[in-house]
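Trainee: Output the structure for:
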Amino acid sequence: MLTKLKSISLGNWILIGMILGLIVGLILNFYVTNPYIKNIVLMDNVFYLGGNLFIKLMKMLVVPLVFFSIVVGVASISDVRTIGSIGGTTILIYLITTAIAVTIALMLGIYLQPGAGLQMTGLAEASNVTVNQTMPDTILGMIPDNPFSSLASGDMLPVIIFGLLIGIILAKLREETETFNKIFTEGNRIMMEMTSIVMKFAPIGVFCLMAKTFGGLGIEGIMPLAKYFVCVLIGLAIQAFLVYPTLLVIFTRLNPINFFKRFIPVMFFAFSSSTSNATIPLNLDKLSEMGVSRDVSSFTIPLGATINMDGTAIMQGVAVMFAAQAYGIDLGTSALLTVIFTAVMASIGTAGVPSVGLVTLTMVFNSVGLPIQAIGVIFGIDHLLDMFRTAVNVTGDAICTIIVSFRNKAIDLDIYNGKKQPKKEIHIM
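Mentor: Predicted structure coming up:
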C-alpha cells in the first residue's frame, strides 16, 4: 500500500487534495451545525493556517525565483548574436504569440465572466489594485527607483526590468563576470530546488484552501470553477487551432493540416507527460521528419521550452479575470496592459518545475494588486489544465520553428508536403 501511495504523482496528489477539500468544505457547509467546531476550530484555525501557510511559502518564492530565472535566462540567450536573425526572429515570434495568448485569455474572461457570482470579497481584501493609471505612469512605474526596495516589497515589474538589465550586462561582459554568472546560475538552481520542496506541500495547502473556501461558499462556488476550467480550455483551443495555423499560413503559405496530421503524436505525449522539456527529443525528431533543419530546431525548440509558454499565459490571463470578478474589482485598461506585459515576461522566467506557472501567477496578480488567495481556489484543477496547456506550448514551439526555418530557407518543402521522404539534414550555418 505504501509503495502505491509513493508512486502517485504530485499532480495527482494535488487533484486528490482538491477533491477532498471540496467534499470536506461542502460537508462543513451543509451538515456541521456546531459553530465552535466548524468556524473556530476548523475554518478559522486549521484550514486558515494550512492554506495561508502555503500561500506565504509561494509568496516567499516568487520574487527570487523570477529574478534569478530572468537573469540567467537572458544571460544564456546572448548566444543568439552568433546565429544572427534566426535568434532574433525566434524570440520575437515567441513573445508575440505569448502576447496574443494572454490577450485572448483576457477577452474570454471579460466575455464569459468565469468569476462572476463567486463573491469572494469576504475572504481577502485587495490592496493597491491597479485599476486605472495613465500610460506614462504605467511605463514609469516599470523602472525601479531603488531596485533593492522593489525586490524587498515584491514590486514585480521593476524587478523584471532590473533582472533583464543585469542579464543583458552579464551577457555582454561574459568573460569579465564569470563569478557573477556563477552566483546567479547557482542561485537559480537553489530556487528551483526550493520550489520543488515547497510544491510537495501543495496537496495539503490545496486541501485547506478548498475546504475553507467551499465551507463558506457552498455549492454555488462550483459553477464559477467549472466556468474557469472551460474558459481556459476555449482559450487553449483558439491558440492551438486558430492562431497557430493562421500564423503558419500567413508567414509560410504551408498547409497546417499536414502539420497536425504528423504532429498529433507529439501533442499526445506532451499531454500525458505535462512537461515541455521531456517532449524536446520527440519534437526535434518529428520536425526533422517534416523537413526542418536540425541546425534551426536544435536552437528554437529548447529555447521555446524555456520562454514560449502560451498555454501558461492563457491560464494566467483567465485567472486574472476570474479573481478580479470574484472580488468585484473592475480592472482598467492600464491594468490589463500591465497583465499582458507581466504575463509575457513571466513566460520568460517560467522554470521547468511542475505547476510553477501557478507560482509565477502570483507575480502577475501582484503586478495589478489582486489578492492571491484566489489562486488557492483554482490550484486544485491546475494539473488537468497543465496537461492541455503543455500540449499547446509544444505545438507553438513547433509552429514557430517551421516559420523561422521557412524564412531562413532551412526546410525542405517537398518533405513537408509529403512529396518525398527525409534523407539528410539541411545545414545552413
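Trainee: going forward, measure contacts between C-alpha atoms and count neighbours the same way
Mentor: Will do.
Trainee: so which strand or helix has residue 108?
Mentor: Per DSSP states H and E: residue 108 is located in helix 85-112.
Trainee: buried residues in that helix?
Mentor: 86-87, 89-91, 93-95, 97-106, 108-109, 112 (16 or more other C-alpha atoms under 10 Å).
Trainee: could you say what helices and strands the host helix or strand of residue 367 packs with?
Mentor: Counting by DSSP H and E, the element that carries residue 367 is helix 356-368. Here helix 356-368 touches helix 47-77, helix 156-172, helix 310-326, helix 333-349, helix 373-379, going by 3 or more C-alpha pairs under 8 Å, 6 or more residues apart in numbering; DSSP states H and E.
Trainee: Now do that helix: everything it contacts.
Mentor: If you take C-alpha atoms under 8 Å, 6 or more residues apart in numbering as the criterion, helix 356-368 is touched by 58-59, 61-63, 66, 128-131, 154-157, 195, 312, 316, 320, 335, 338-339, 342-343, 346, 350, 371-372, 375, 379.
Trainee: Just the buried ones from the residues you listed, in PyMOL syntax?
Mentor: In PyMOL, a selection of the buried entries from the contacts of helix 356-368 looks like this (16+ other C-alpha under 10 Å):
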select buried, resi 58+59+61+62+63+66+129+130+154+155+156+157+195+312+316+320+335+338+339+342+343+346+350+371+372+375+379
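Trainee: Please provide the structure for the following sequence as well, for comparison with the first:
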Amino acid sequence: MSFDRNKLTLHIVVGMVAGLIVGGVLNLIGNEGWIAVVFTDGIFHVVGQAFLRSLQLLVVPLVFVSLVCGSAALDDVRKVGRIGLKTVGLYMITTAIAVSFALGAALVVQPGSGFDLPTDVEFRASEAPPLTAIIIDLFPSNPIQAMASGNMLQVIVFSILVGLALVLSGDPGKRVLGLFRDLNEVVMKIVTIVMMLAPYGVFALLARTFAREGFGAIAPLAKYFVLVLVVLLFHGFVTYPGLLALLARLNPVRFLRNVRTVHAFAFSTASSNATLPVSLETAERRMGIDNSVASFTIPLGATVNMDGTAIMQGVATVFIAGAYGIQLSVTDLGMVVVTATLASIGTAGVPGVGLIMLAMVLKQVGLPEAGIGLIVGVDRLLDMVRTAVNVTGDLVVSCIVAKSEGQLDEHTFNADSDDPGN
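Mentor: Take a look at the predicted model:
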C-alpha cells in the first residue's frame, strides 16, 4: 500500500480548515440541544476518539519494537550513552532558550497589566512527585505493566535493555533481532494505514474542539493569547531552523516541508504521544535519520521535551504576576528559567503535566497557584500549537544528533516528498 504524501498533507489541511469552520459555526449558532447531541458529542466525538485511539494504540508497540531494533544496531554500548547525553542536553538547551524568549517578550509586552482580575478564580494543580520518585520510576519493576499503563520512560529503559541484550547474545540474539525487524515493518505499515484515515479524524477533532470552545474565549485574554502564539511561532519557525542550519548544516526550508504532516497531526491531536508514530515514520523515511538514532530521540522527546509548554510558563508567569500586581525580581526570573527547564525533564509522564509544571514554577517564585485559573479557558487552543512546536523540536534535535553521529542520509532529507521510495 502506498500513498502520495503531498496529497495526504493537502487533505489533512483541508480537514483542519473544514473542522475549524464547521466547529466555529456550530459554536456561533449555539452548541446545544440536538446539535450538541448529534454532532459535537455524537459524530465528531466518536470519529475523533476512534482516530485518536488508533494512533495511541500504536505508541507502545512502535516504541518498543523500534527502540529494540535501534539499540541492537548500536554495536558499541558507549554509543547509547553518547547519543543519550547529546539528546537530553539539546532538549534542555532548547527549553532554556524557549522560556528565556518567552520571559523577555512578556516583560516587554506586559500582558497582565490592567487585567480585570476576576474574584472567583480558583485552580488546584496535582502535586508533582519528588525528584527521588521520578528517578526510581524510570526503572520498571514489571515491563508488561509499564506497557499497559503507557509509562513511556519505563518502556524506553526496558527496550534499550532488550536491544543491548540482543547484541550481547550472539547468534540467538541475531535470530530474535530478525523477528523484531520484521515486526517493525508490520507496525510501520499500520502507521501508513492510520495516516490515510487522518483527514477525517483531524476534521472531527477540530470541529468538536471549536464547537465547544469557540473563539469567544480568546477575547478577554487576547493579549496573553496572541503573545504566547507569537513566541511559539517564532520558536518553531526561527529558533529551531536556526539551530538546524548552525549545528547540522541542513536546509531549514526543506526540513519544514518534510515536517508538514507531523505539524497537522500534532495540532489536531494536541498530544506528542499520539503524534509519535507519525513523527517516527517521518524521521526515518522523510528525514533520513537512521533507526538507531530516531528510535531513541523521538520517543524520549515526546515524553520529556516540552519547549512549547516552557514558553507558556514564561508568558503565564509574567501575566499572572502582572494580574496580581506583583513585581518579579531578576532572581525570580532566573528561577523561572531554571525551574521550567528542569521541570521539562522532571515531570515527564505526569498527567496534566503542563499545568503541574506551571504550578511548580509559580510556587518557586511565590505567585498564587490560583492564577492558573485565569488562563485555563484558552489553554486548550494554545495546547494544539504548543504540541506542534514540541514535535518540531523532537525532529530538529533528532536531525542534529543523527548528523553528528553520521547516521543521517542527506539524500533522503533533501529528496522531494513524492520521490519513489520515500
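Trainee: care to give me the TM-score?
Mentor: For this chain pair, the superposition-based TM-score is 0.60 by TM-score structural alignment, normalised by the length of structure 2; 291 aligned residues with a C-alpha RMSD of 3.8 Å.
Trainee: rewinding a little: most tightly packed of the helices and strands packed on helix 356-368 of structure 1?
Mentor: Stretch with highest mean neighbour count among those: helix 310-326 (a mean of 29; mean count of other C-alpha atoms under 10 Å).
Trainee: what packs against that one?
Mentor: Applying 3+ C-alpha pairs under 8 Å, 6+ apart, one finds that helix 310-326 of structure 1 makes contact with helix 85-112, helix 222-238, helix 333-349, helix 356-368, helix 373-379, helix 382-407.
Trainee: mean shift between it and structure 2?
Mentor: Compared with structure 2 after fitting, helix 310-326 of structure 1 deviates on average by 0.6 Å (mean C-alpha distance after the TM-score superposition for structure 1).
Trainee: counterpart of residue 282 of structure 2 in structure 1?
Mentor: Using TM-score structural alignment, the partner of residue 282 of structure 2 in structure 1 is residue 286.
Trainee: make that residue 175 of structure 2, sorry
Mentor: That one, residue 175 of structure 2, aligns with nothing by TM-score structural alignment.
Trainee: Surely residue 175 of structure 2 is within a strand?
Mentor: No: looking at residue 175 of structure 2 with DSSP: H, G, I helix; E, B strand; the rest coil, it is helix, so not inside a strand.
Trainee: From residue 72 of structure 2, how far out is it?
Mentor: For residue 175 of structure 2, the distance to residue 72 of structure 2 equals 12 Å [C-alpha to C-alpha, to the nearest Å].
Trainee: residues contacting residue 180 of structure 1?
Mentor: The contact partners of residue 180 of structure 1, by C-alpha under 8 Å, 6+ apart, come to residue 170.
Trainee: That one and residue 167 of structure 1: what is the separation?
Mentor: Distance of residue 180 of structure 1 to residue 167 of structure 1, computed by C-alpha to C-alpha: 10 Å.
Trainee: cool, and residue 365 of structure 1?
Mentor: Here residue 365 of structure 1 is placed at a distance of 24 Å from residue 167 of structure 1 (C-alpha to C-alpha).
Trainee: Have a look at residue 175 and residue 72 of structure 2 and say which one is more surrounded.
Mentor: Ranked by neighbour count (other C-alpha atoms under 10 Å), residue 175 of structure 2 and residue 72 place residue 72 first, with 25 against 12.
Trainee: coming back round to it: turn the helices and strands packed on helix 356-368 of structure 1 into JSON lines, columns for distance to residue 396 of structure 1.
Mentor: Converted to JSON lines, these look like this (distance: least, C-alpha to C-alpha, whole Å):
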{"stretch": "helix 47-77", "distance to residue 396 of structure 1": "19"}
{"stretch": "helix 156-172", "distance to residue 396 of structure 1": "24"}
{"stretch": "helix 310-326", "distance to residue 396 of structure 1": "7"}
{"stretch": "helix 333-349", "distance to residue 396 of structure 1": "13"}
{"stretch": "helix 373-379", "distance to residue 396 of structure 1": "24"}
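Trainee: And the ones you listed: which comes nearest residue 211 of structure 1?
Mentor: Using C-alpha to C-alpha as the measure, helix 47-77 is the one of those that comes nearest residue 211 of structure 1, at 6.9 Å.
Trainee: helices or strands up against that closest one?
Mentor: Checking 3+ C-alpha pairs under 8 Å, 6+ apart, helix 47-77 of structure 1 ends up next to helix 156-172, helix 178-199, helix 202-217, helix 333-349, helix 356-368, helix 373-379.
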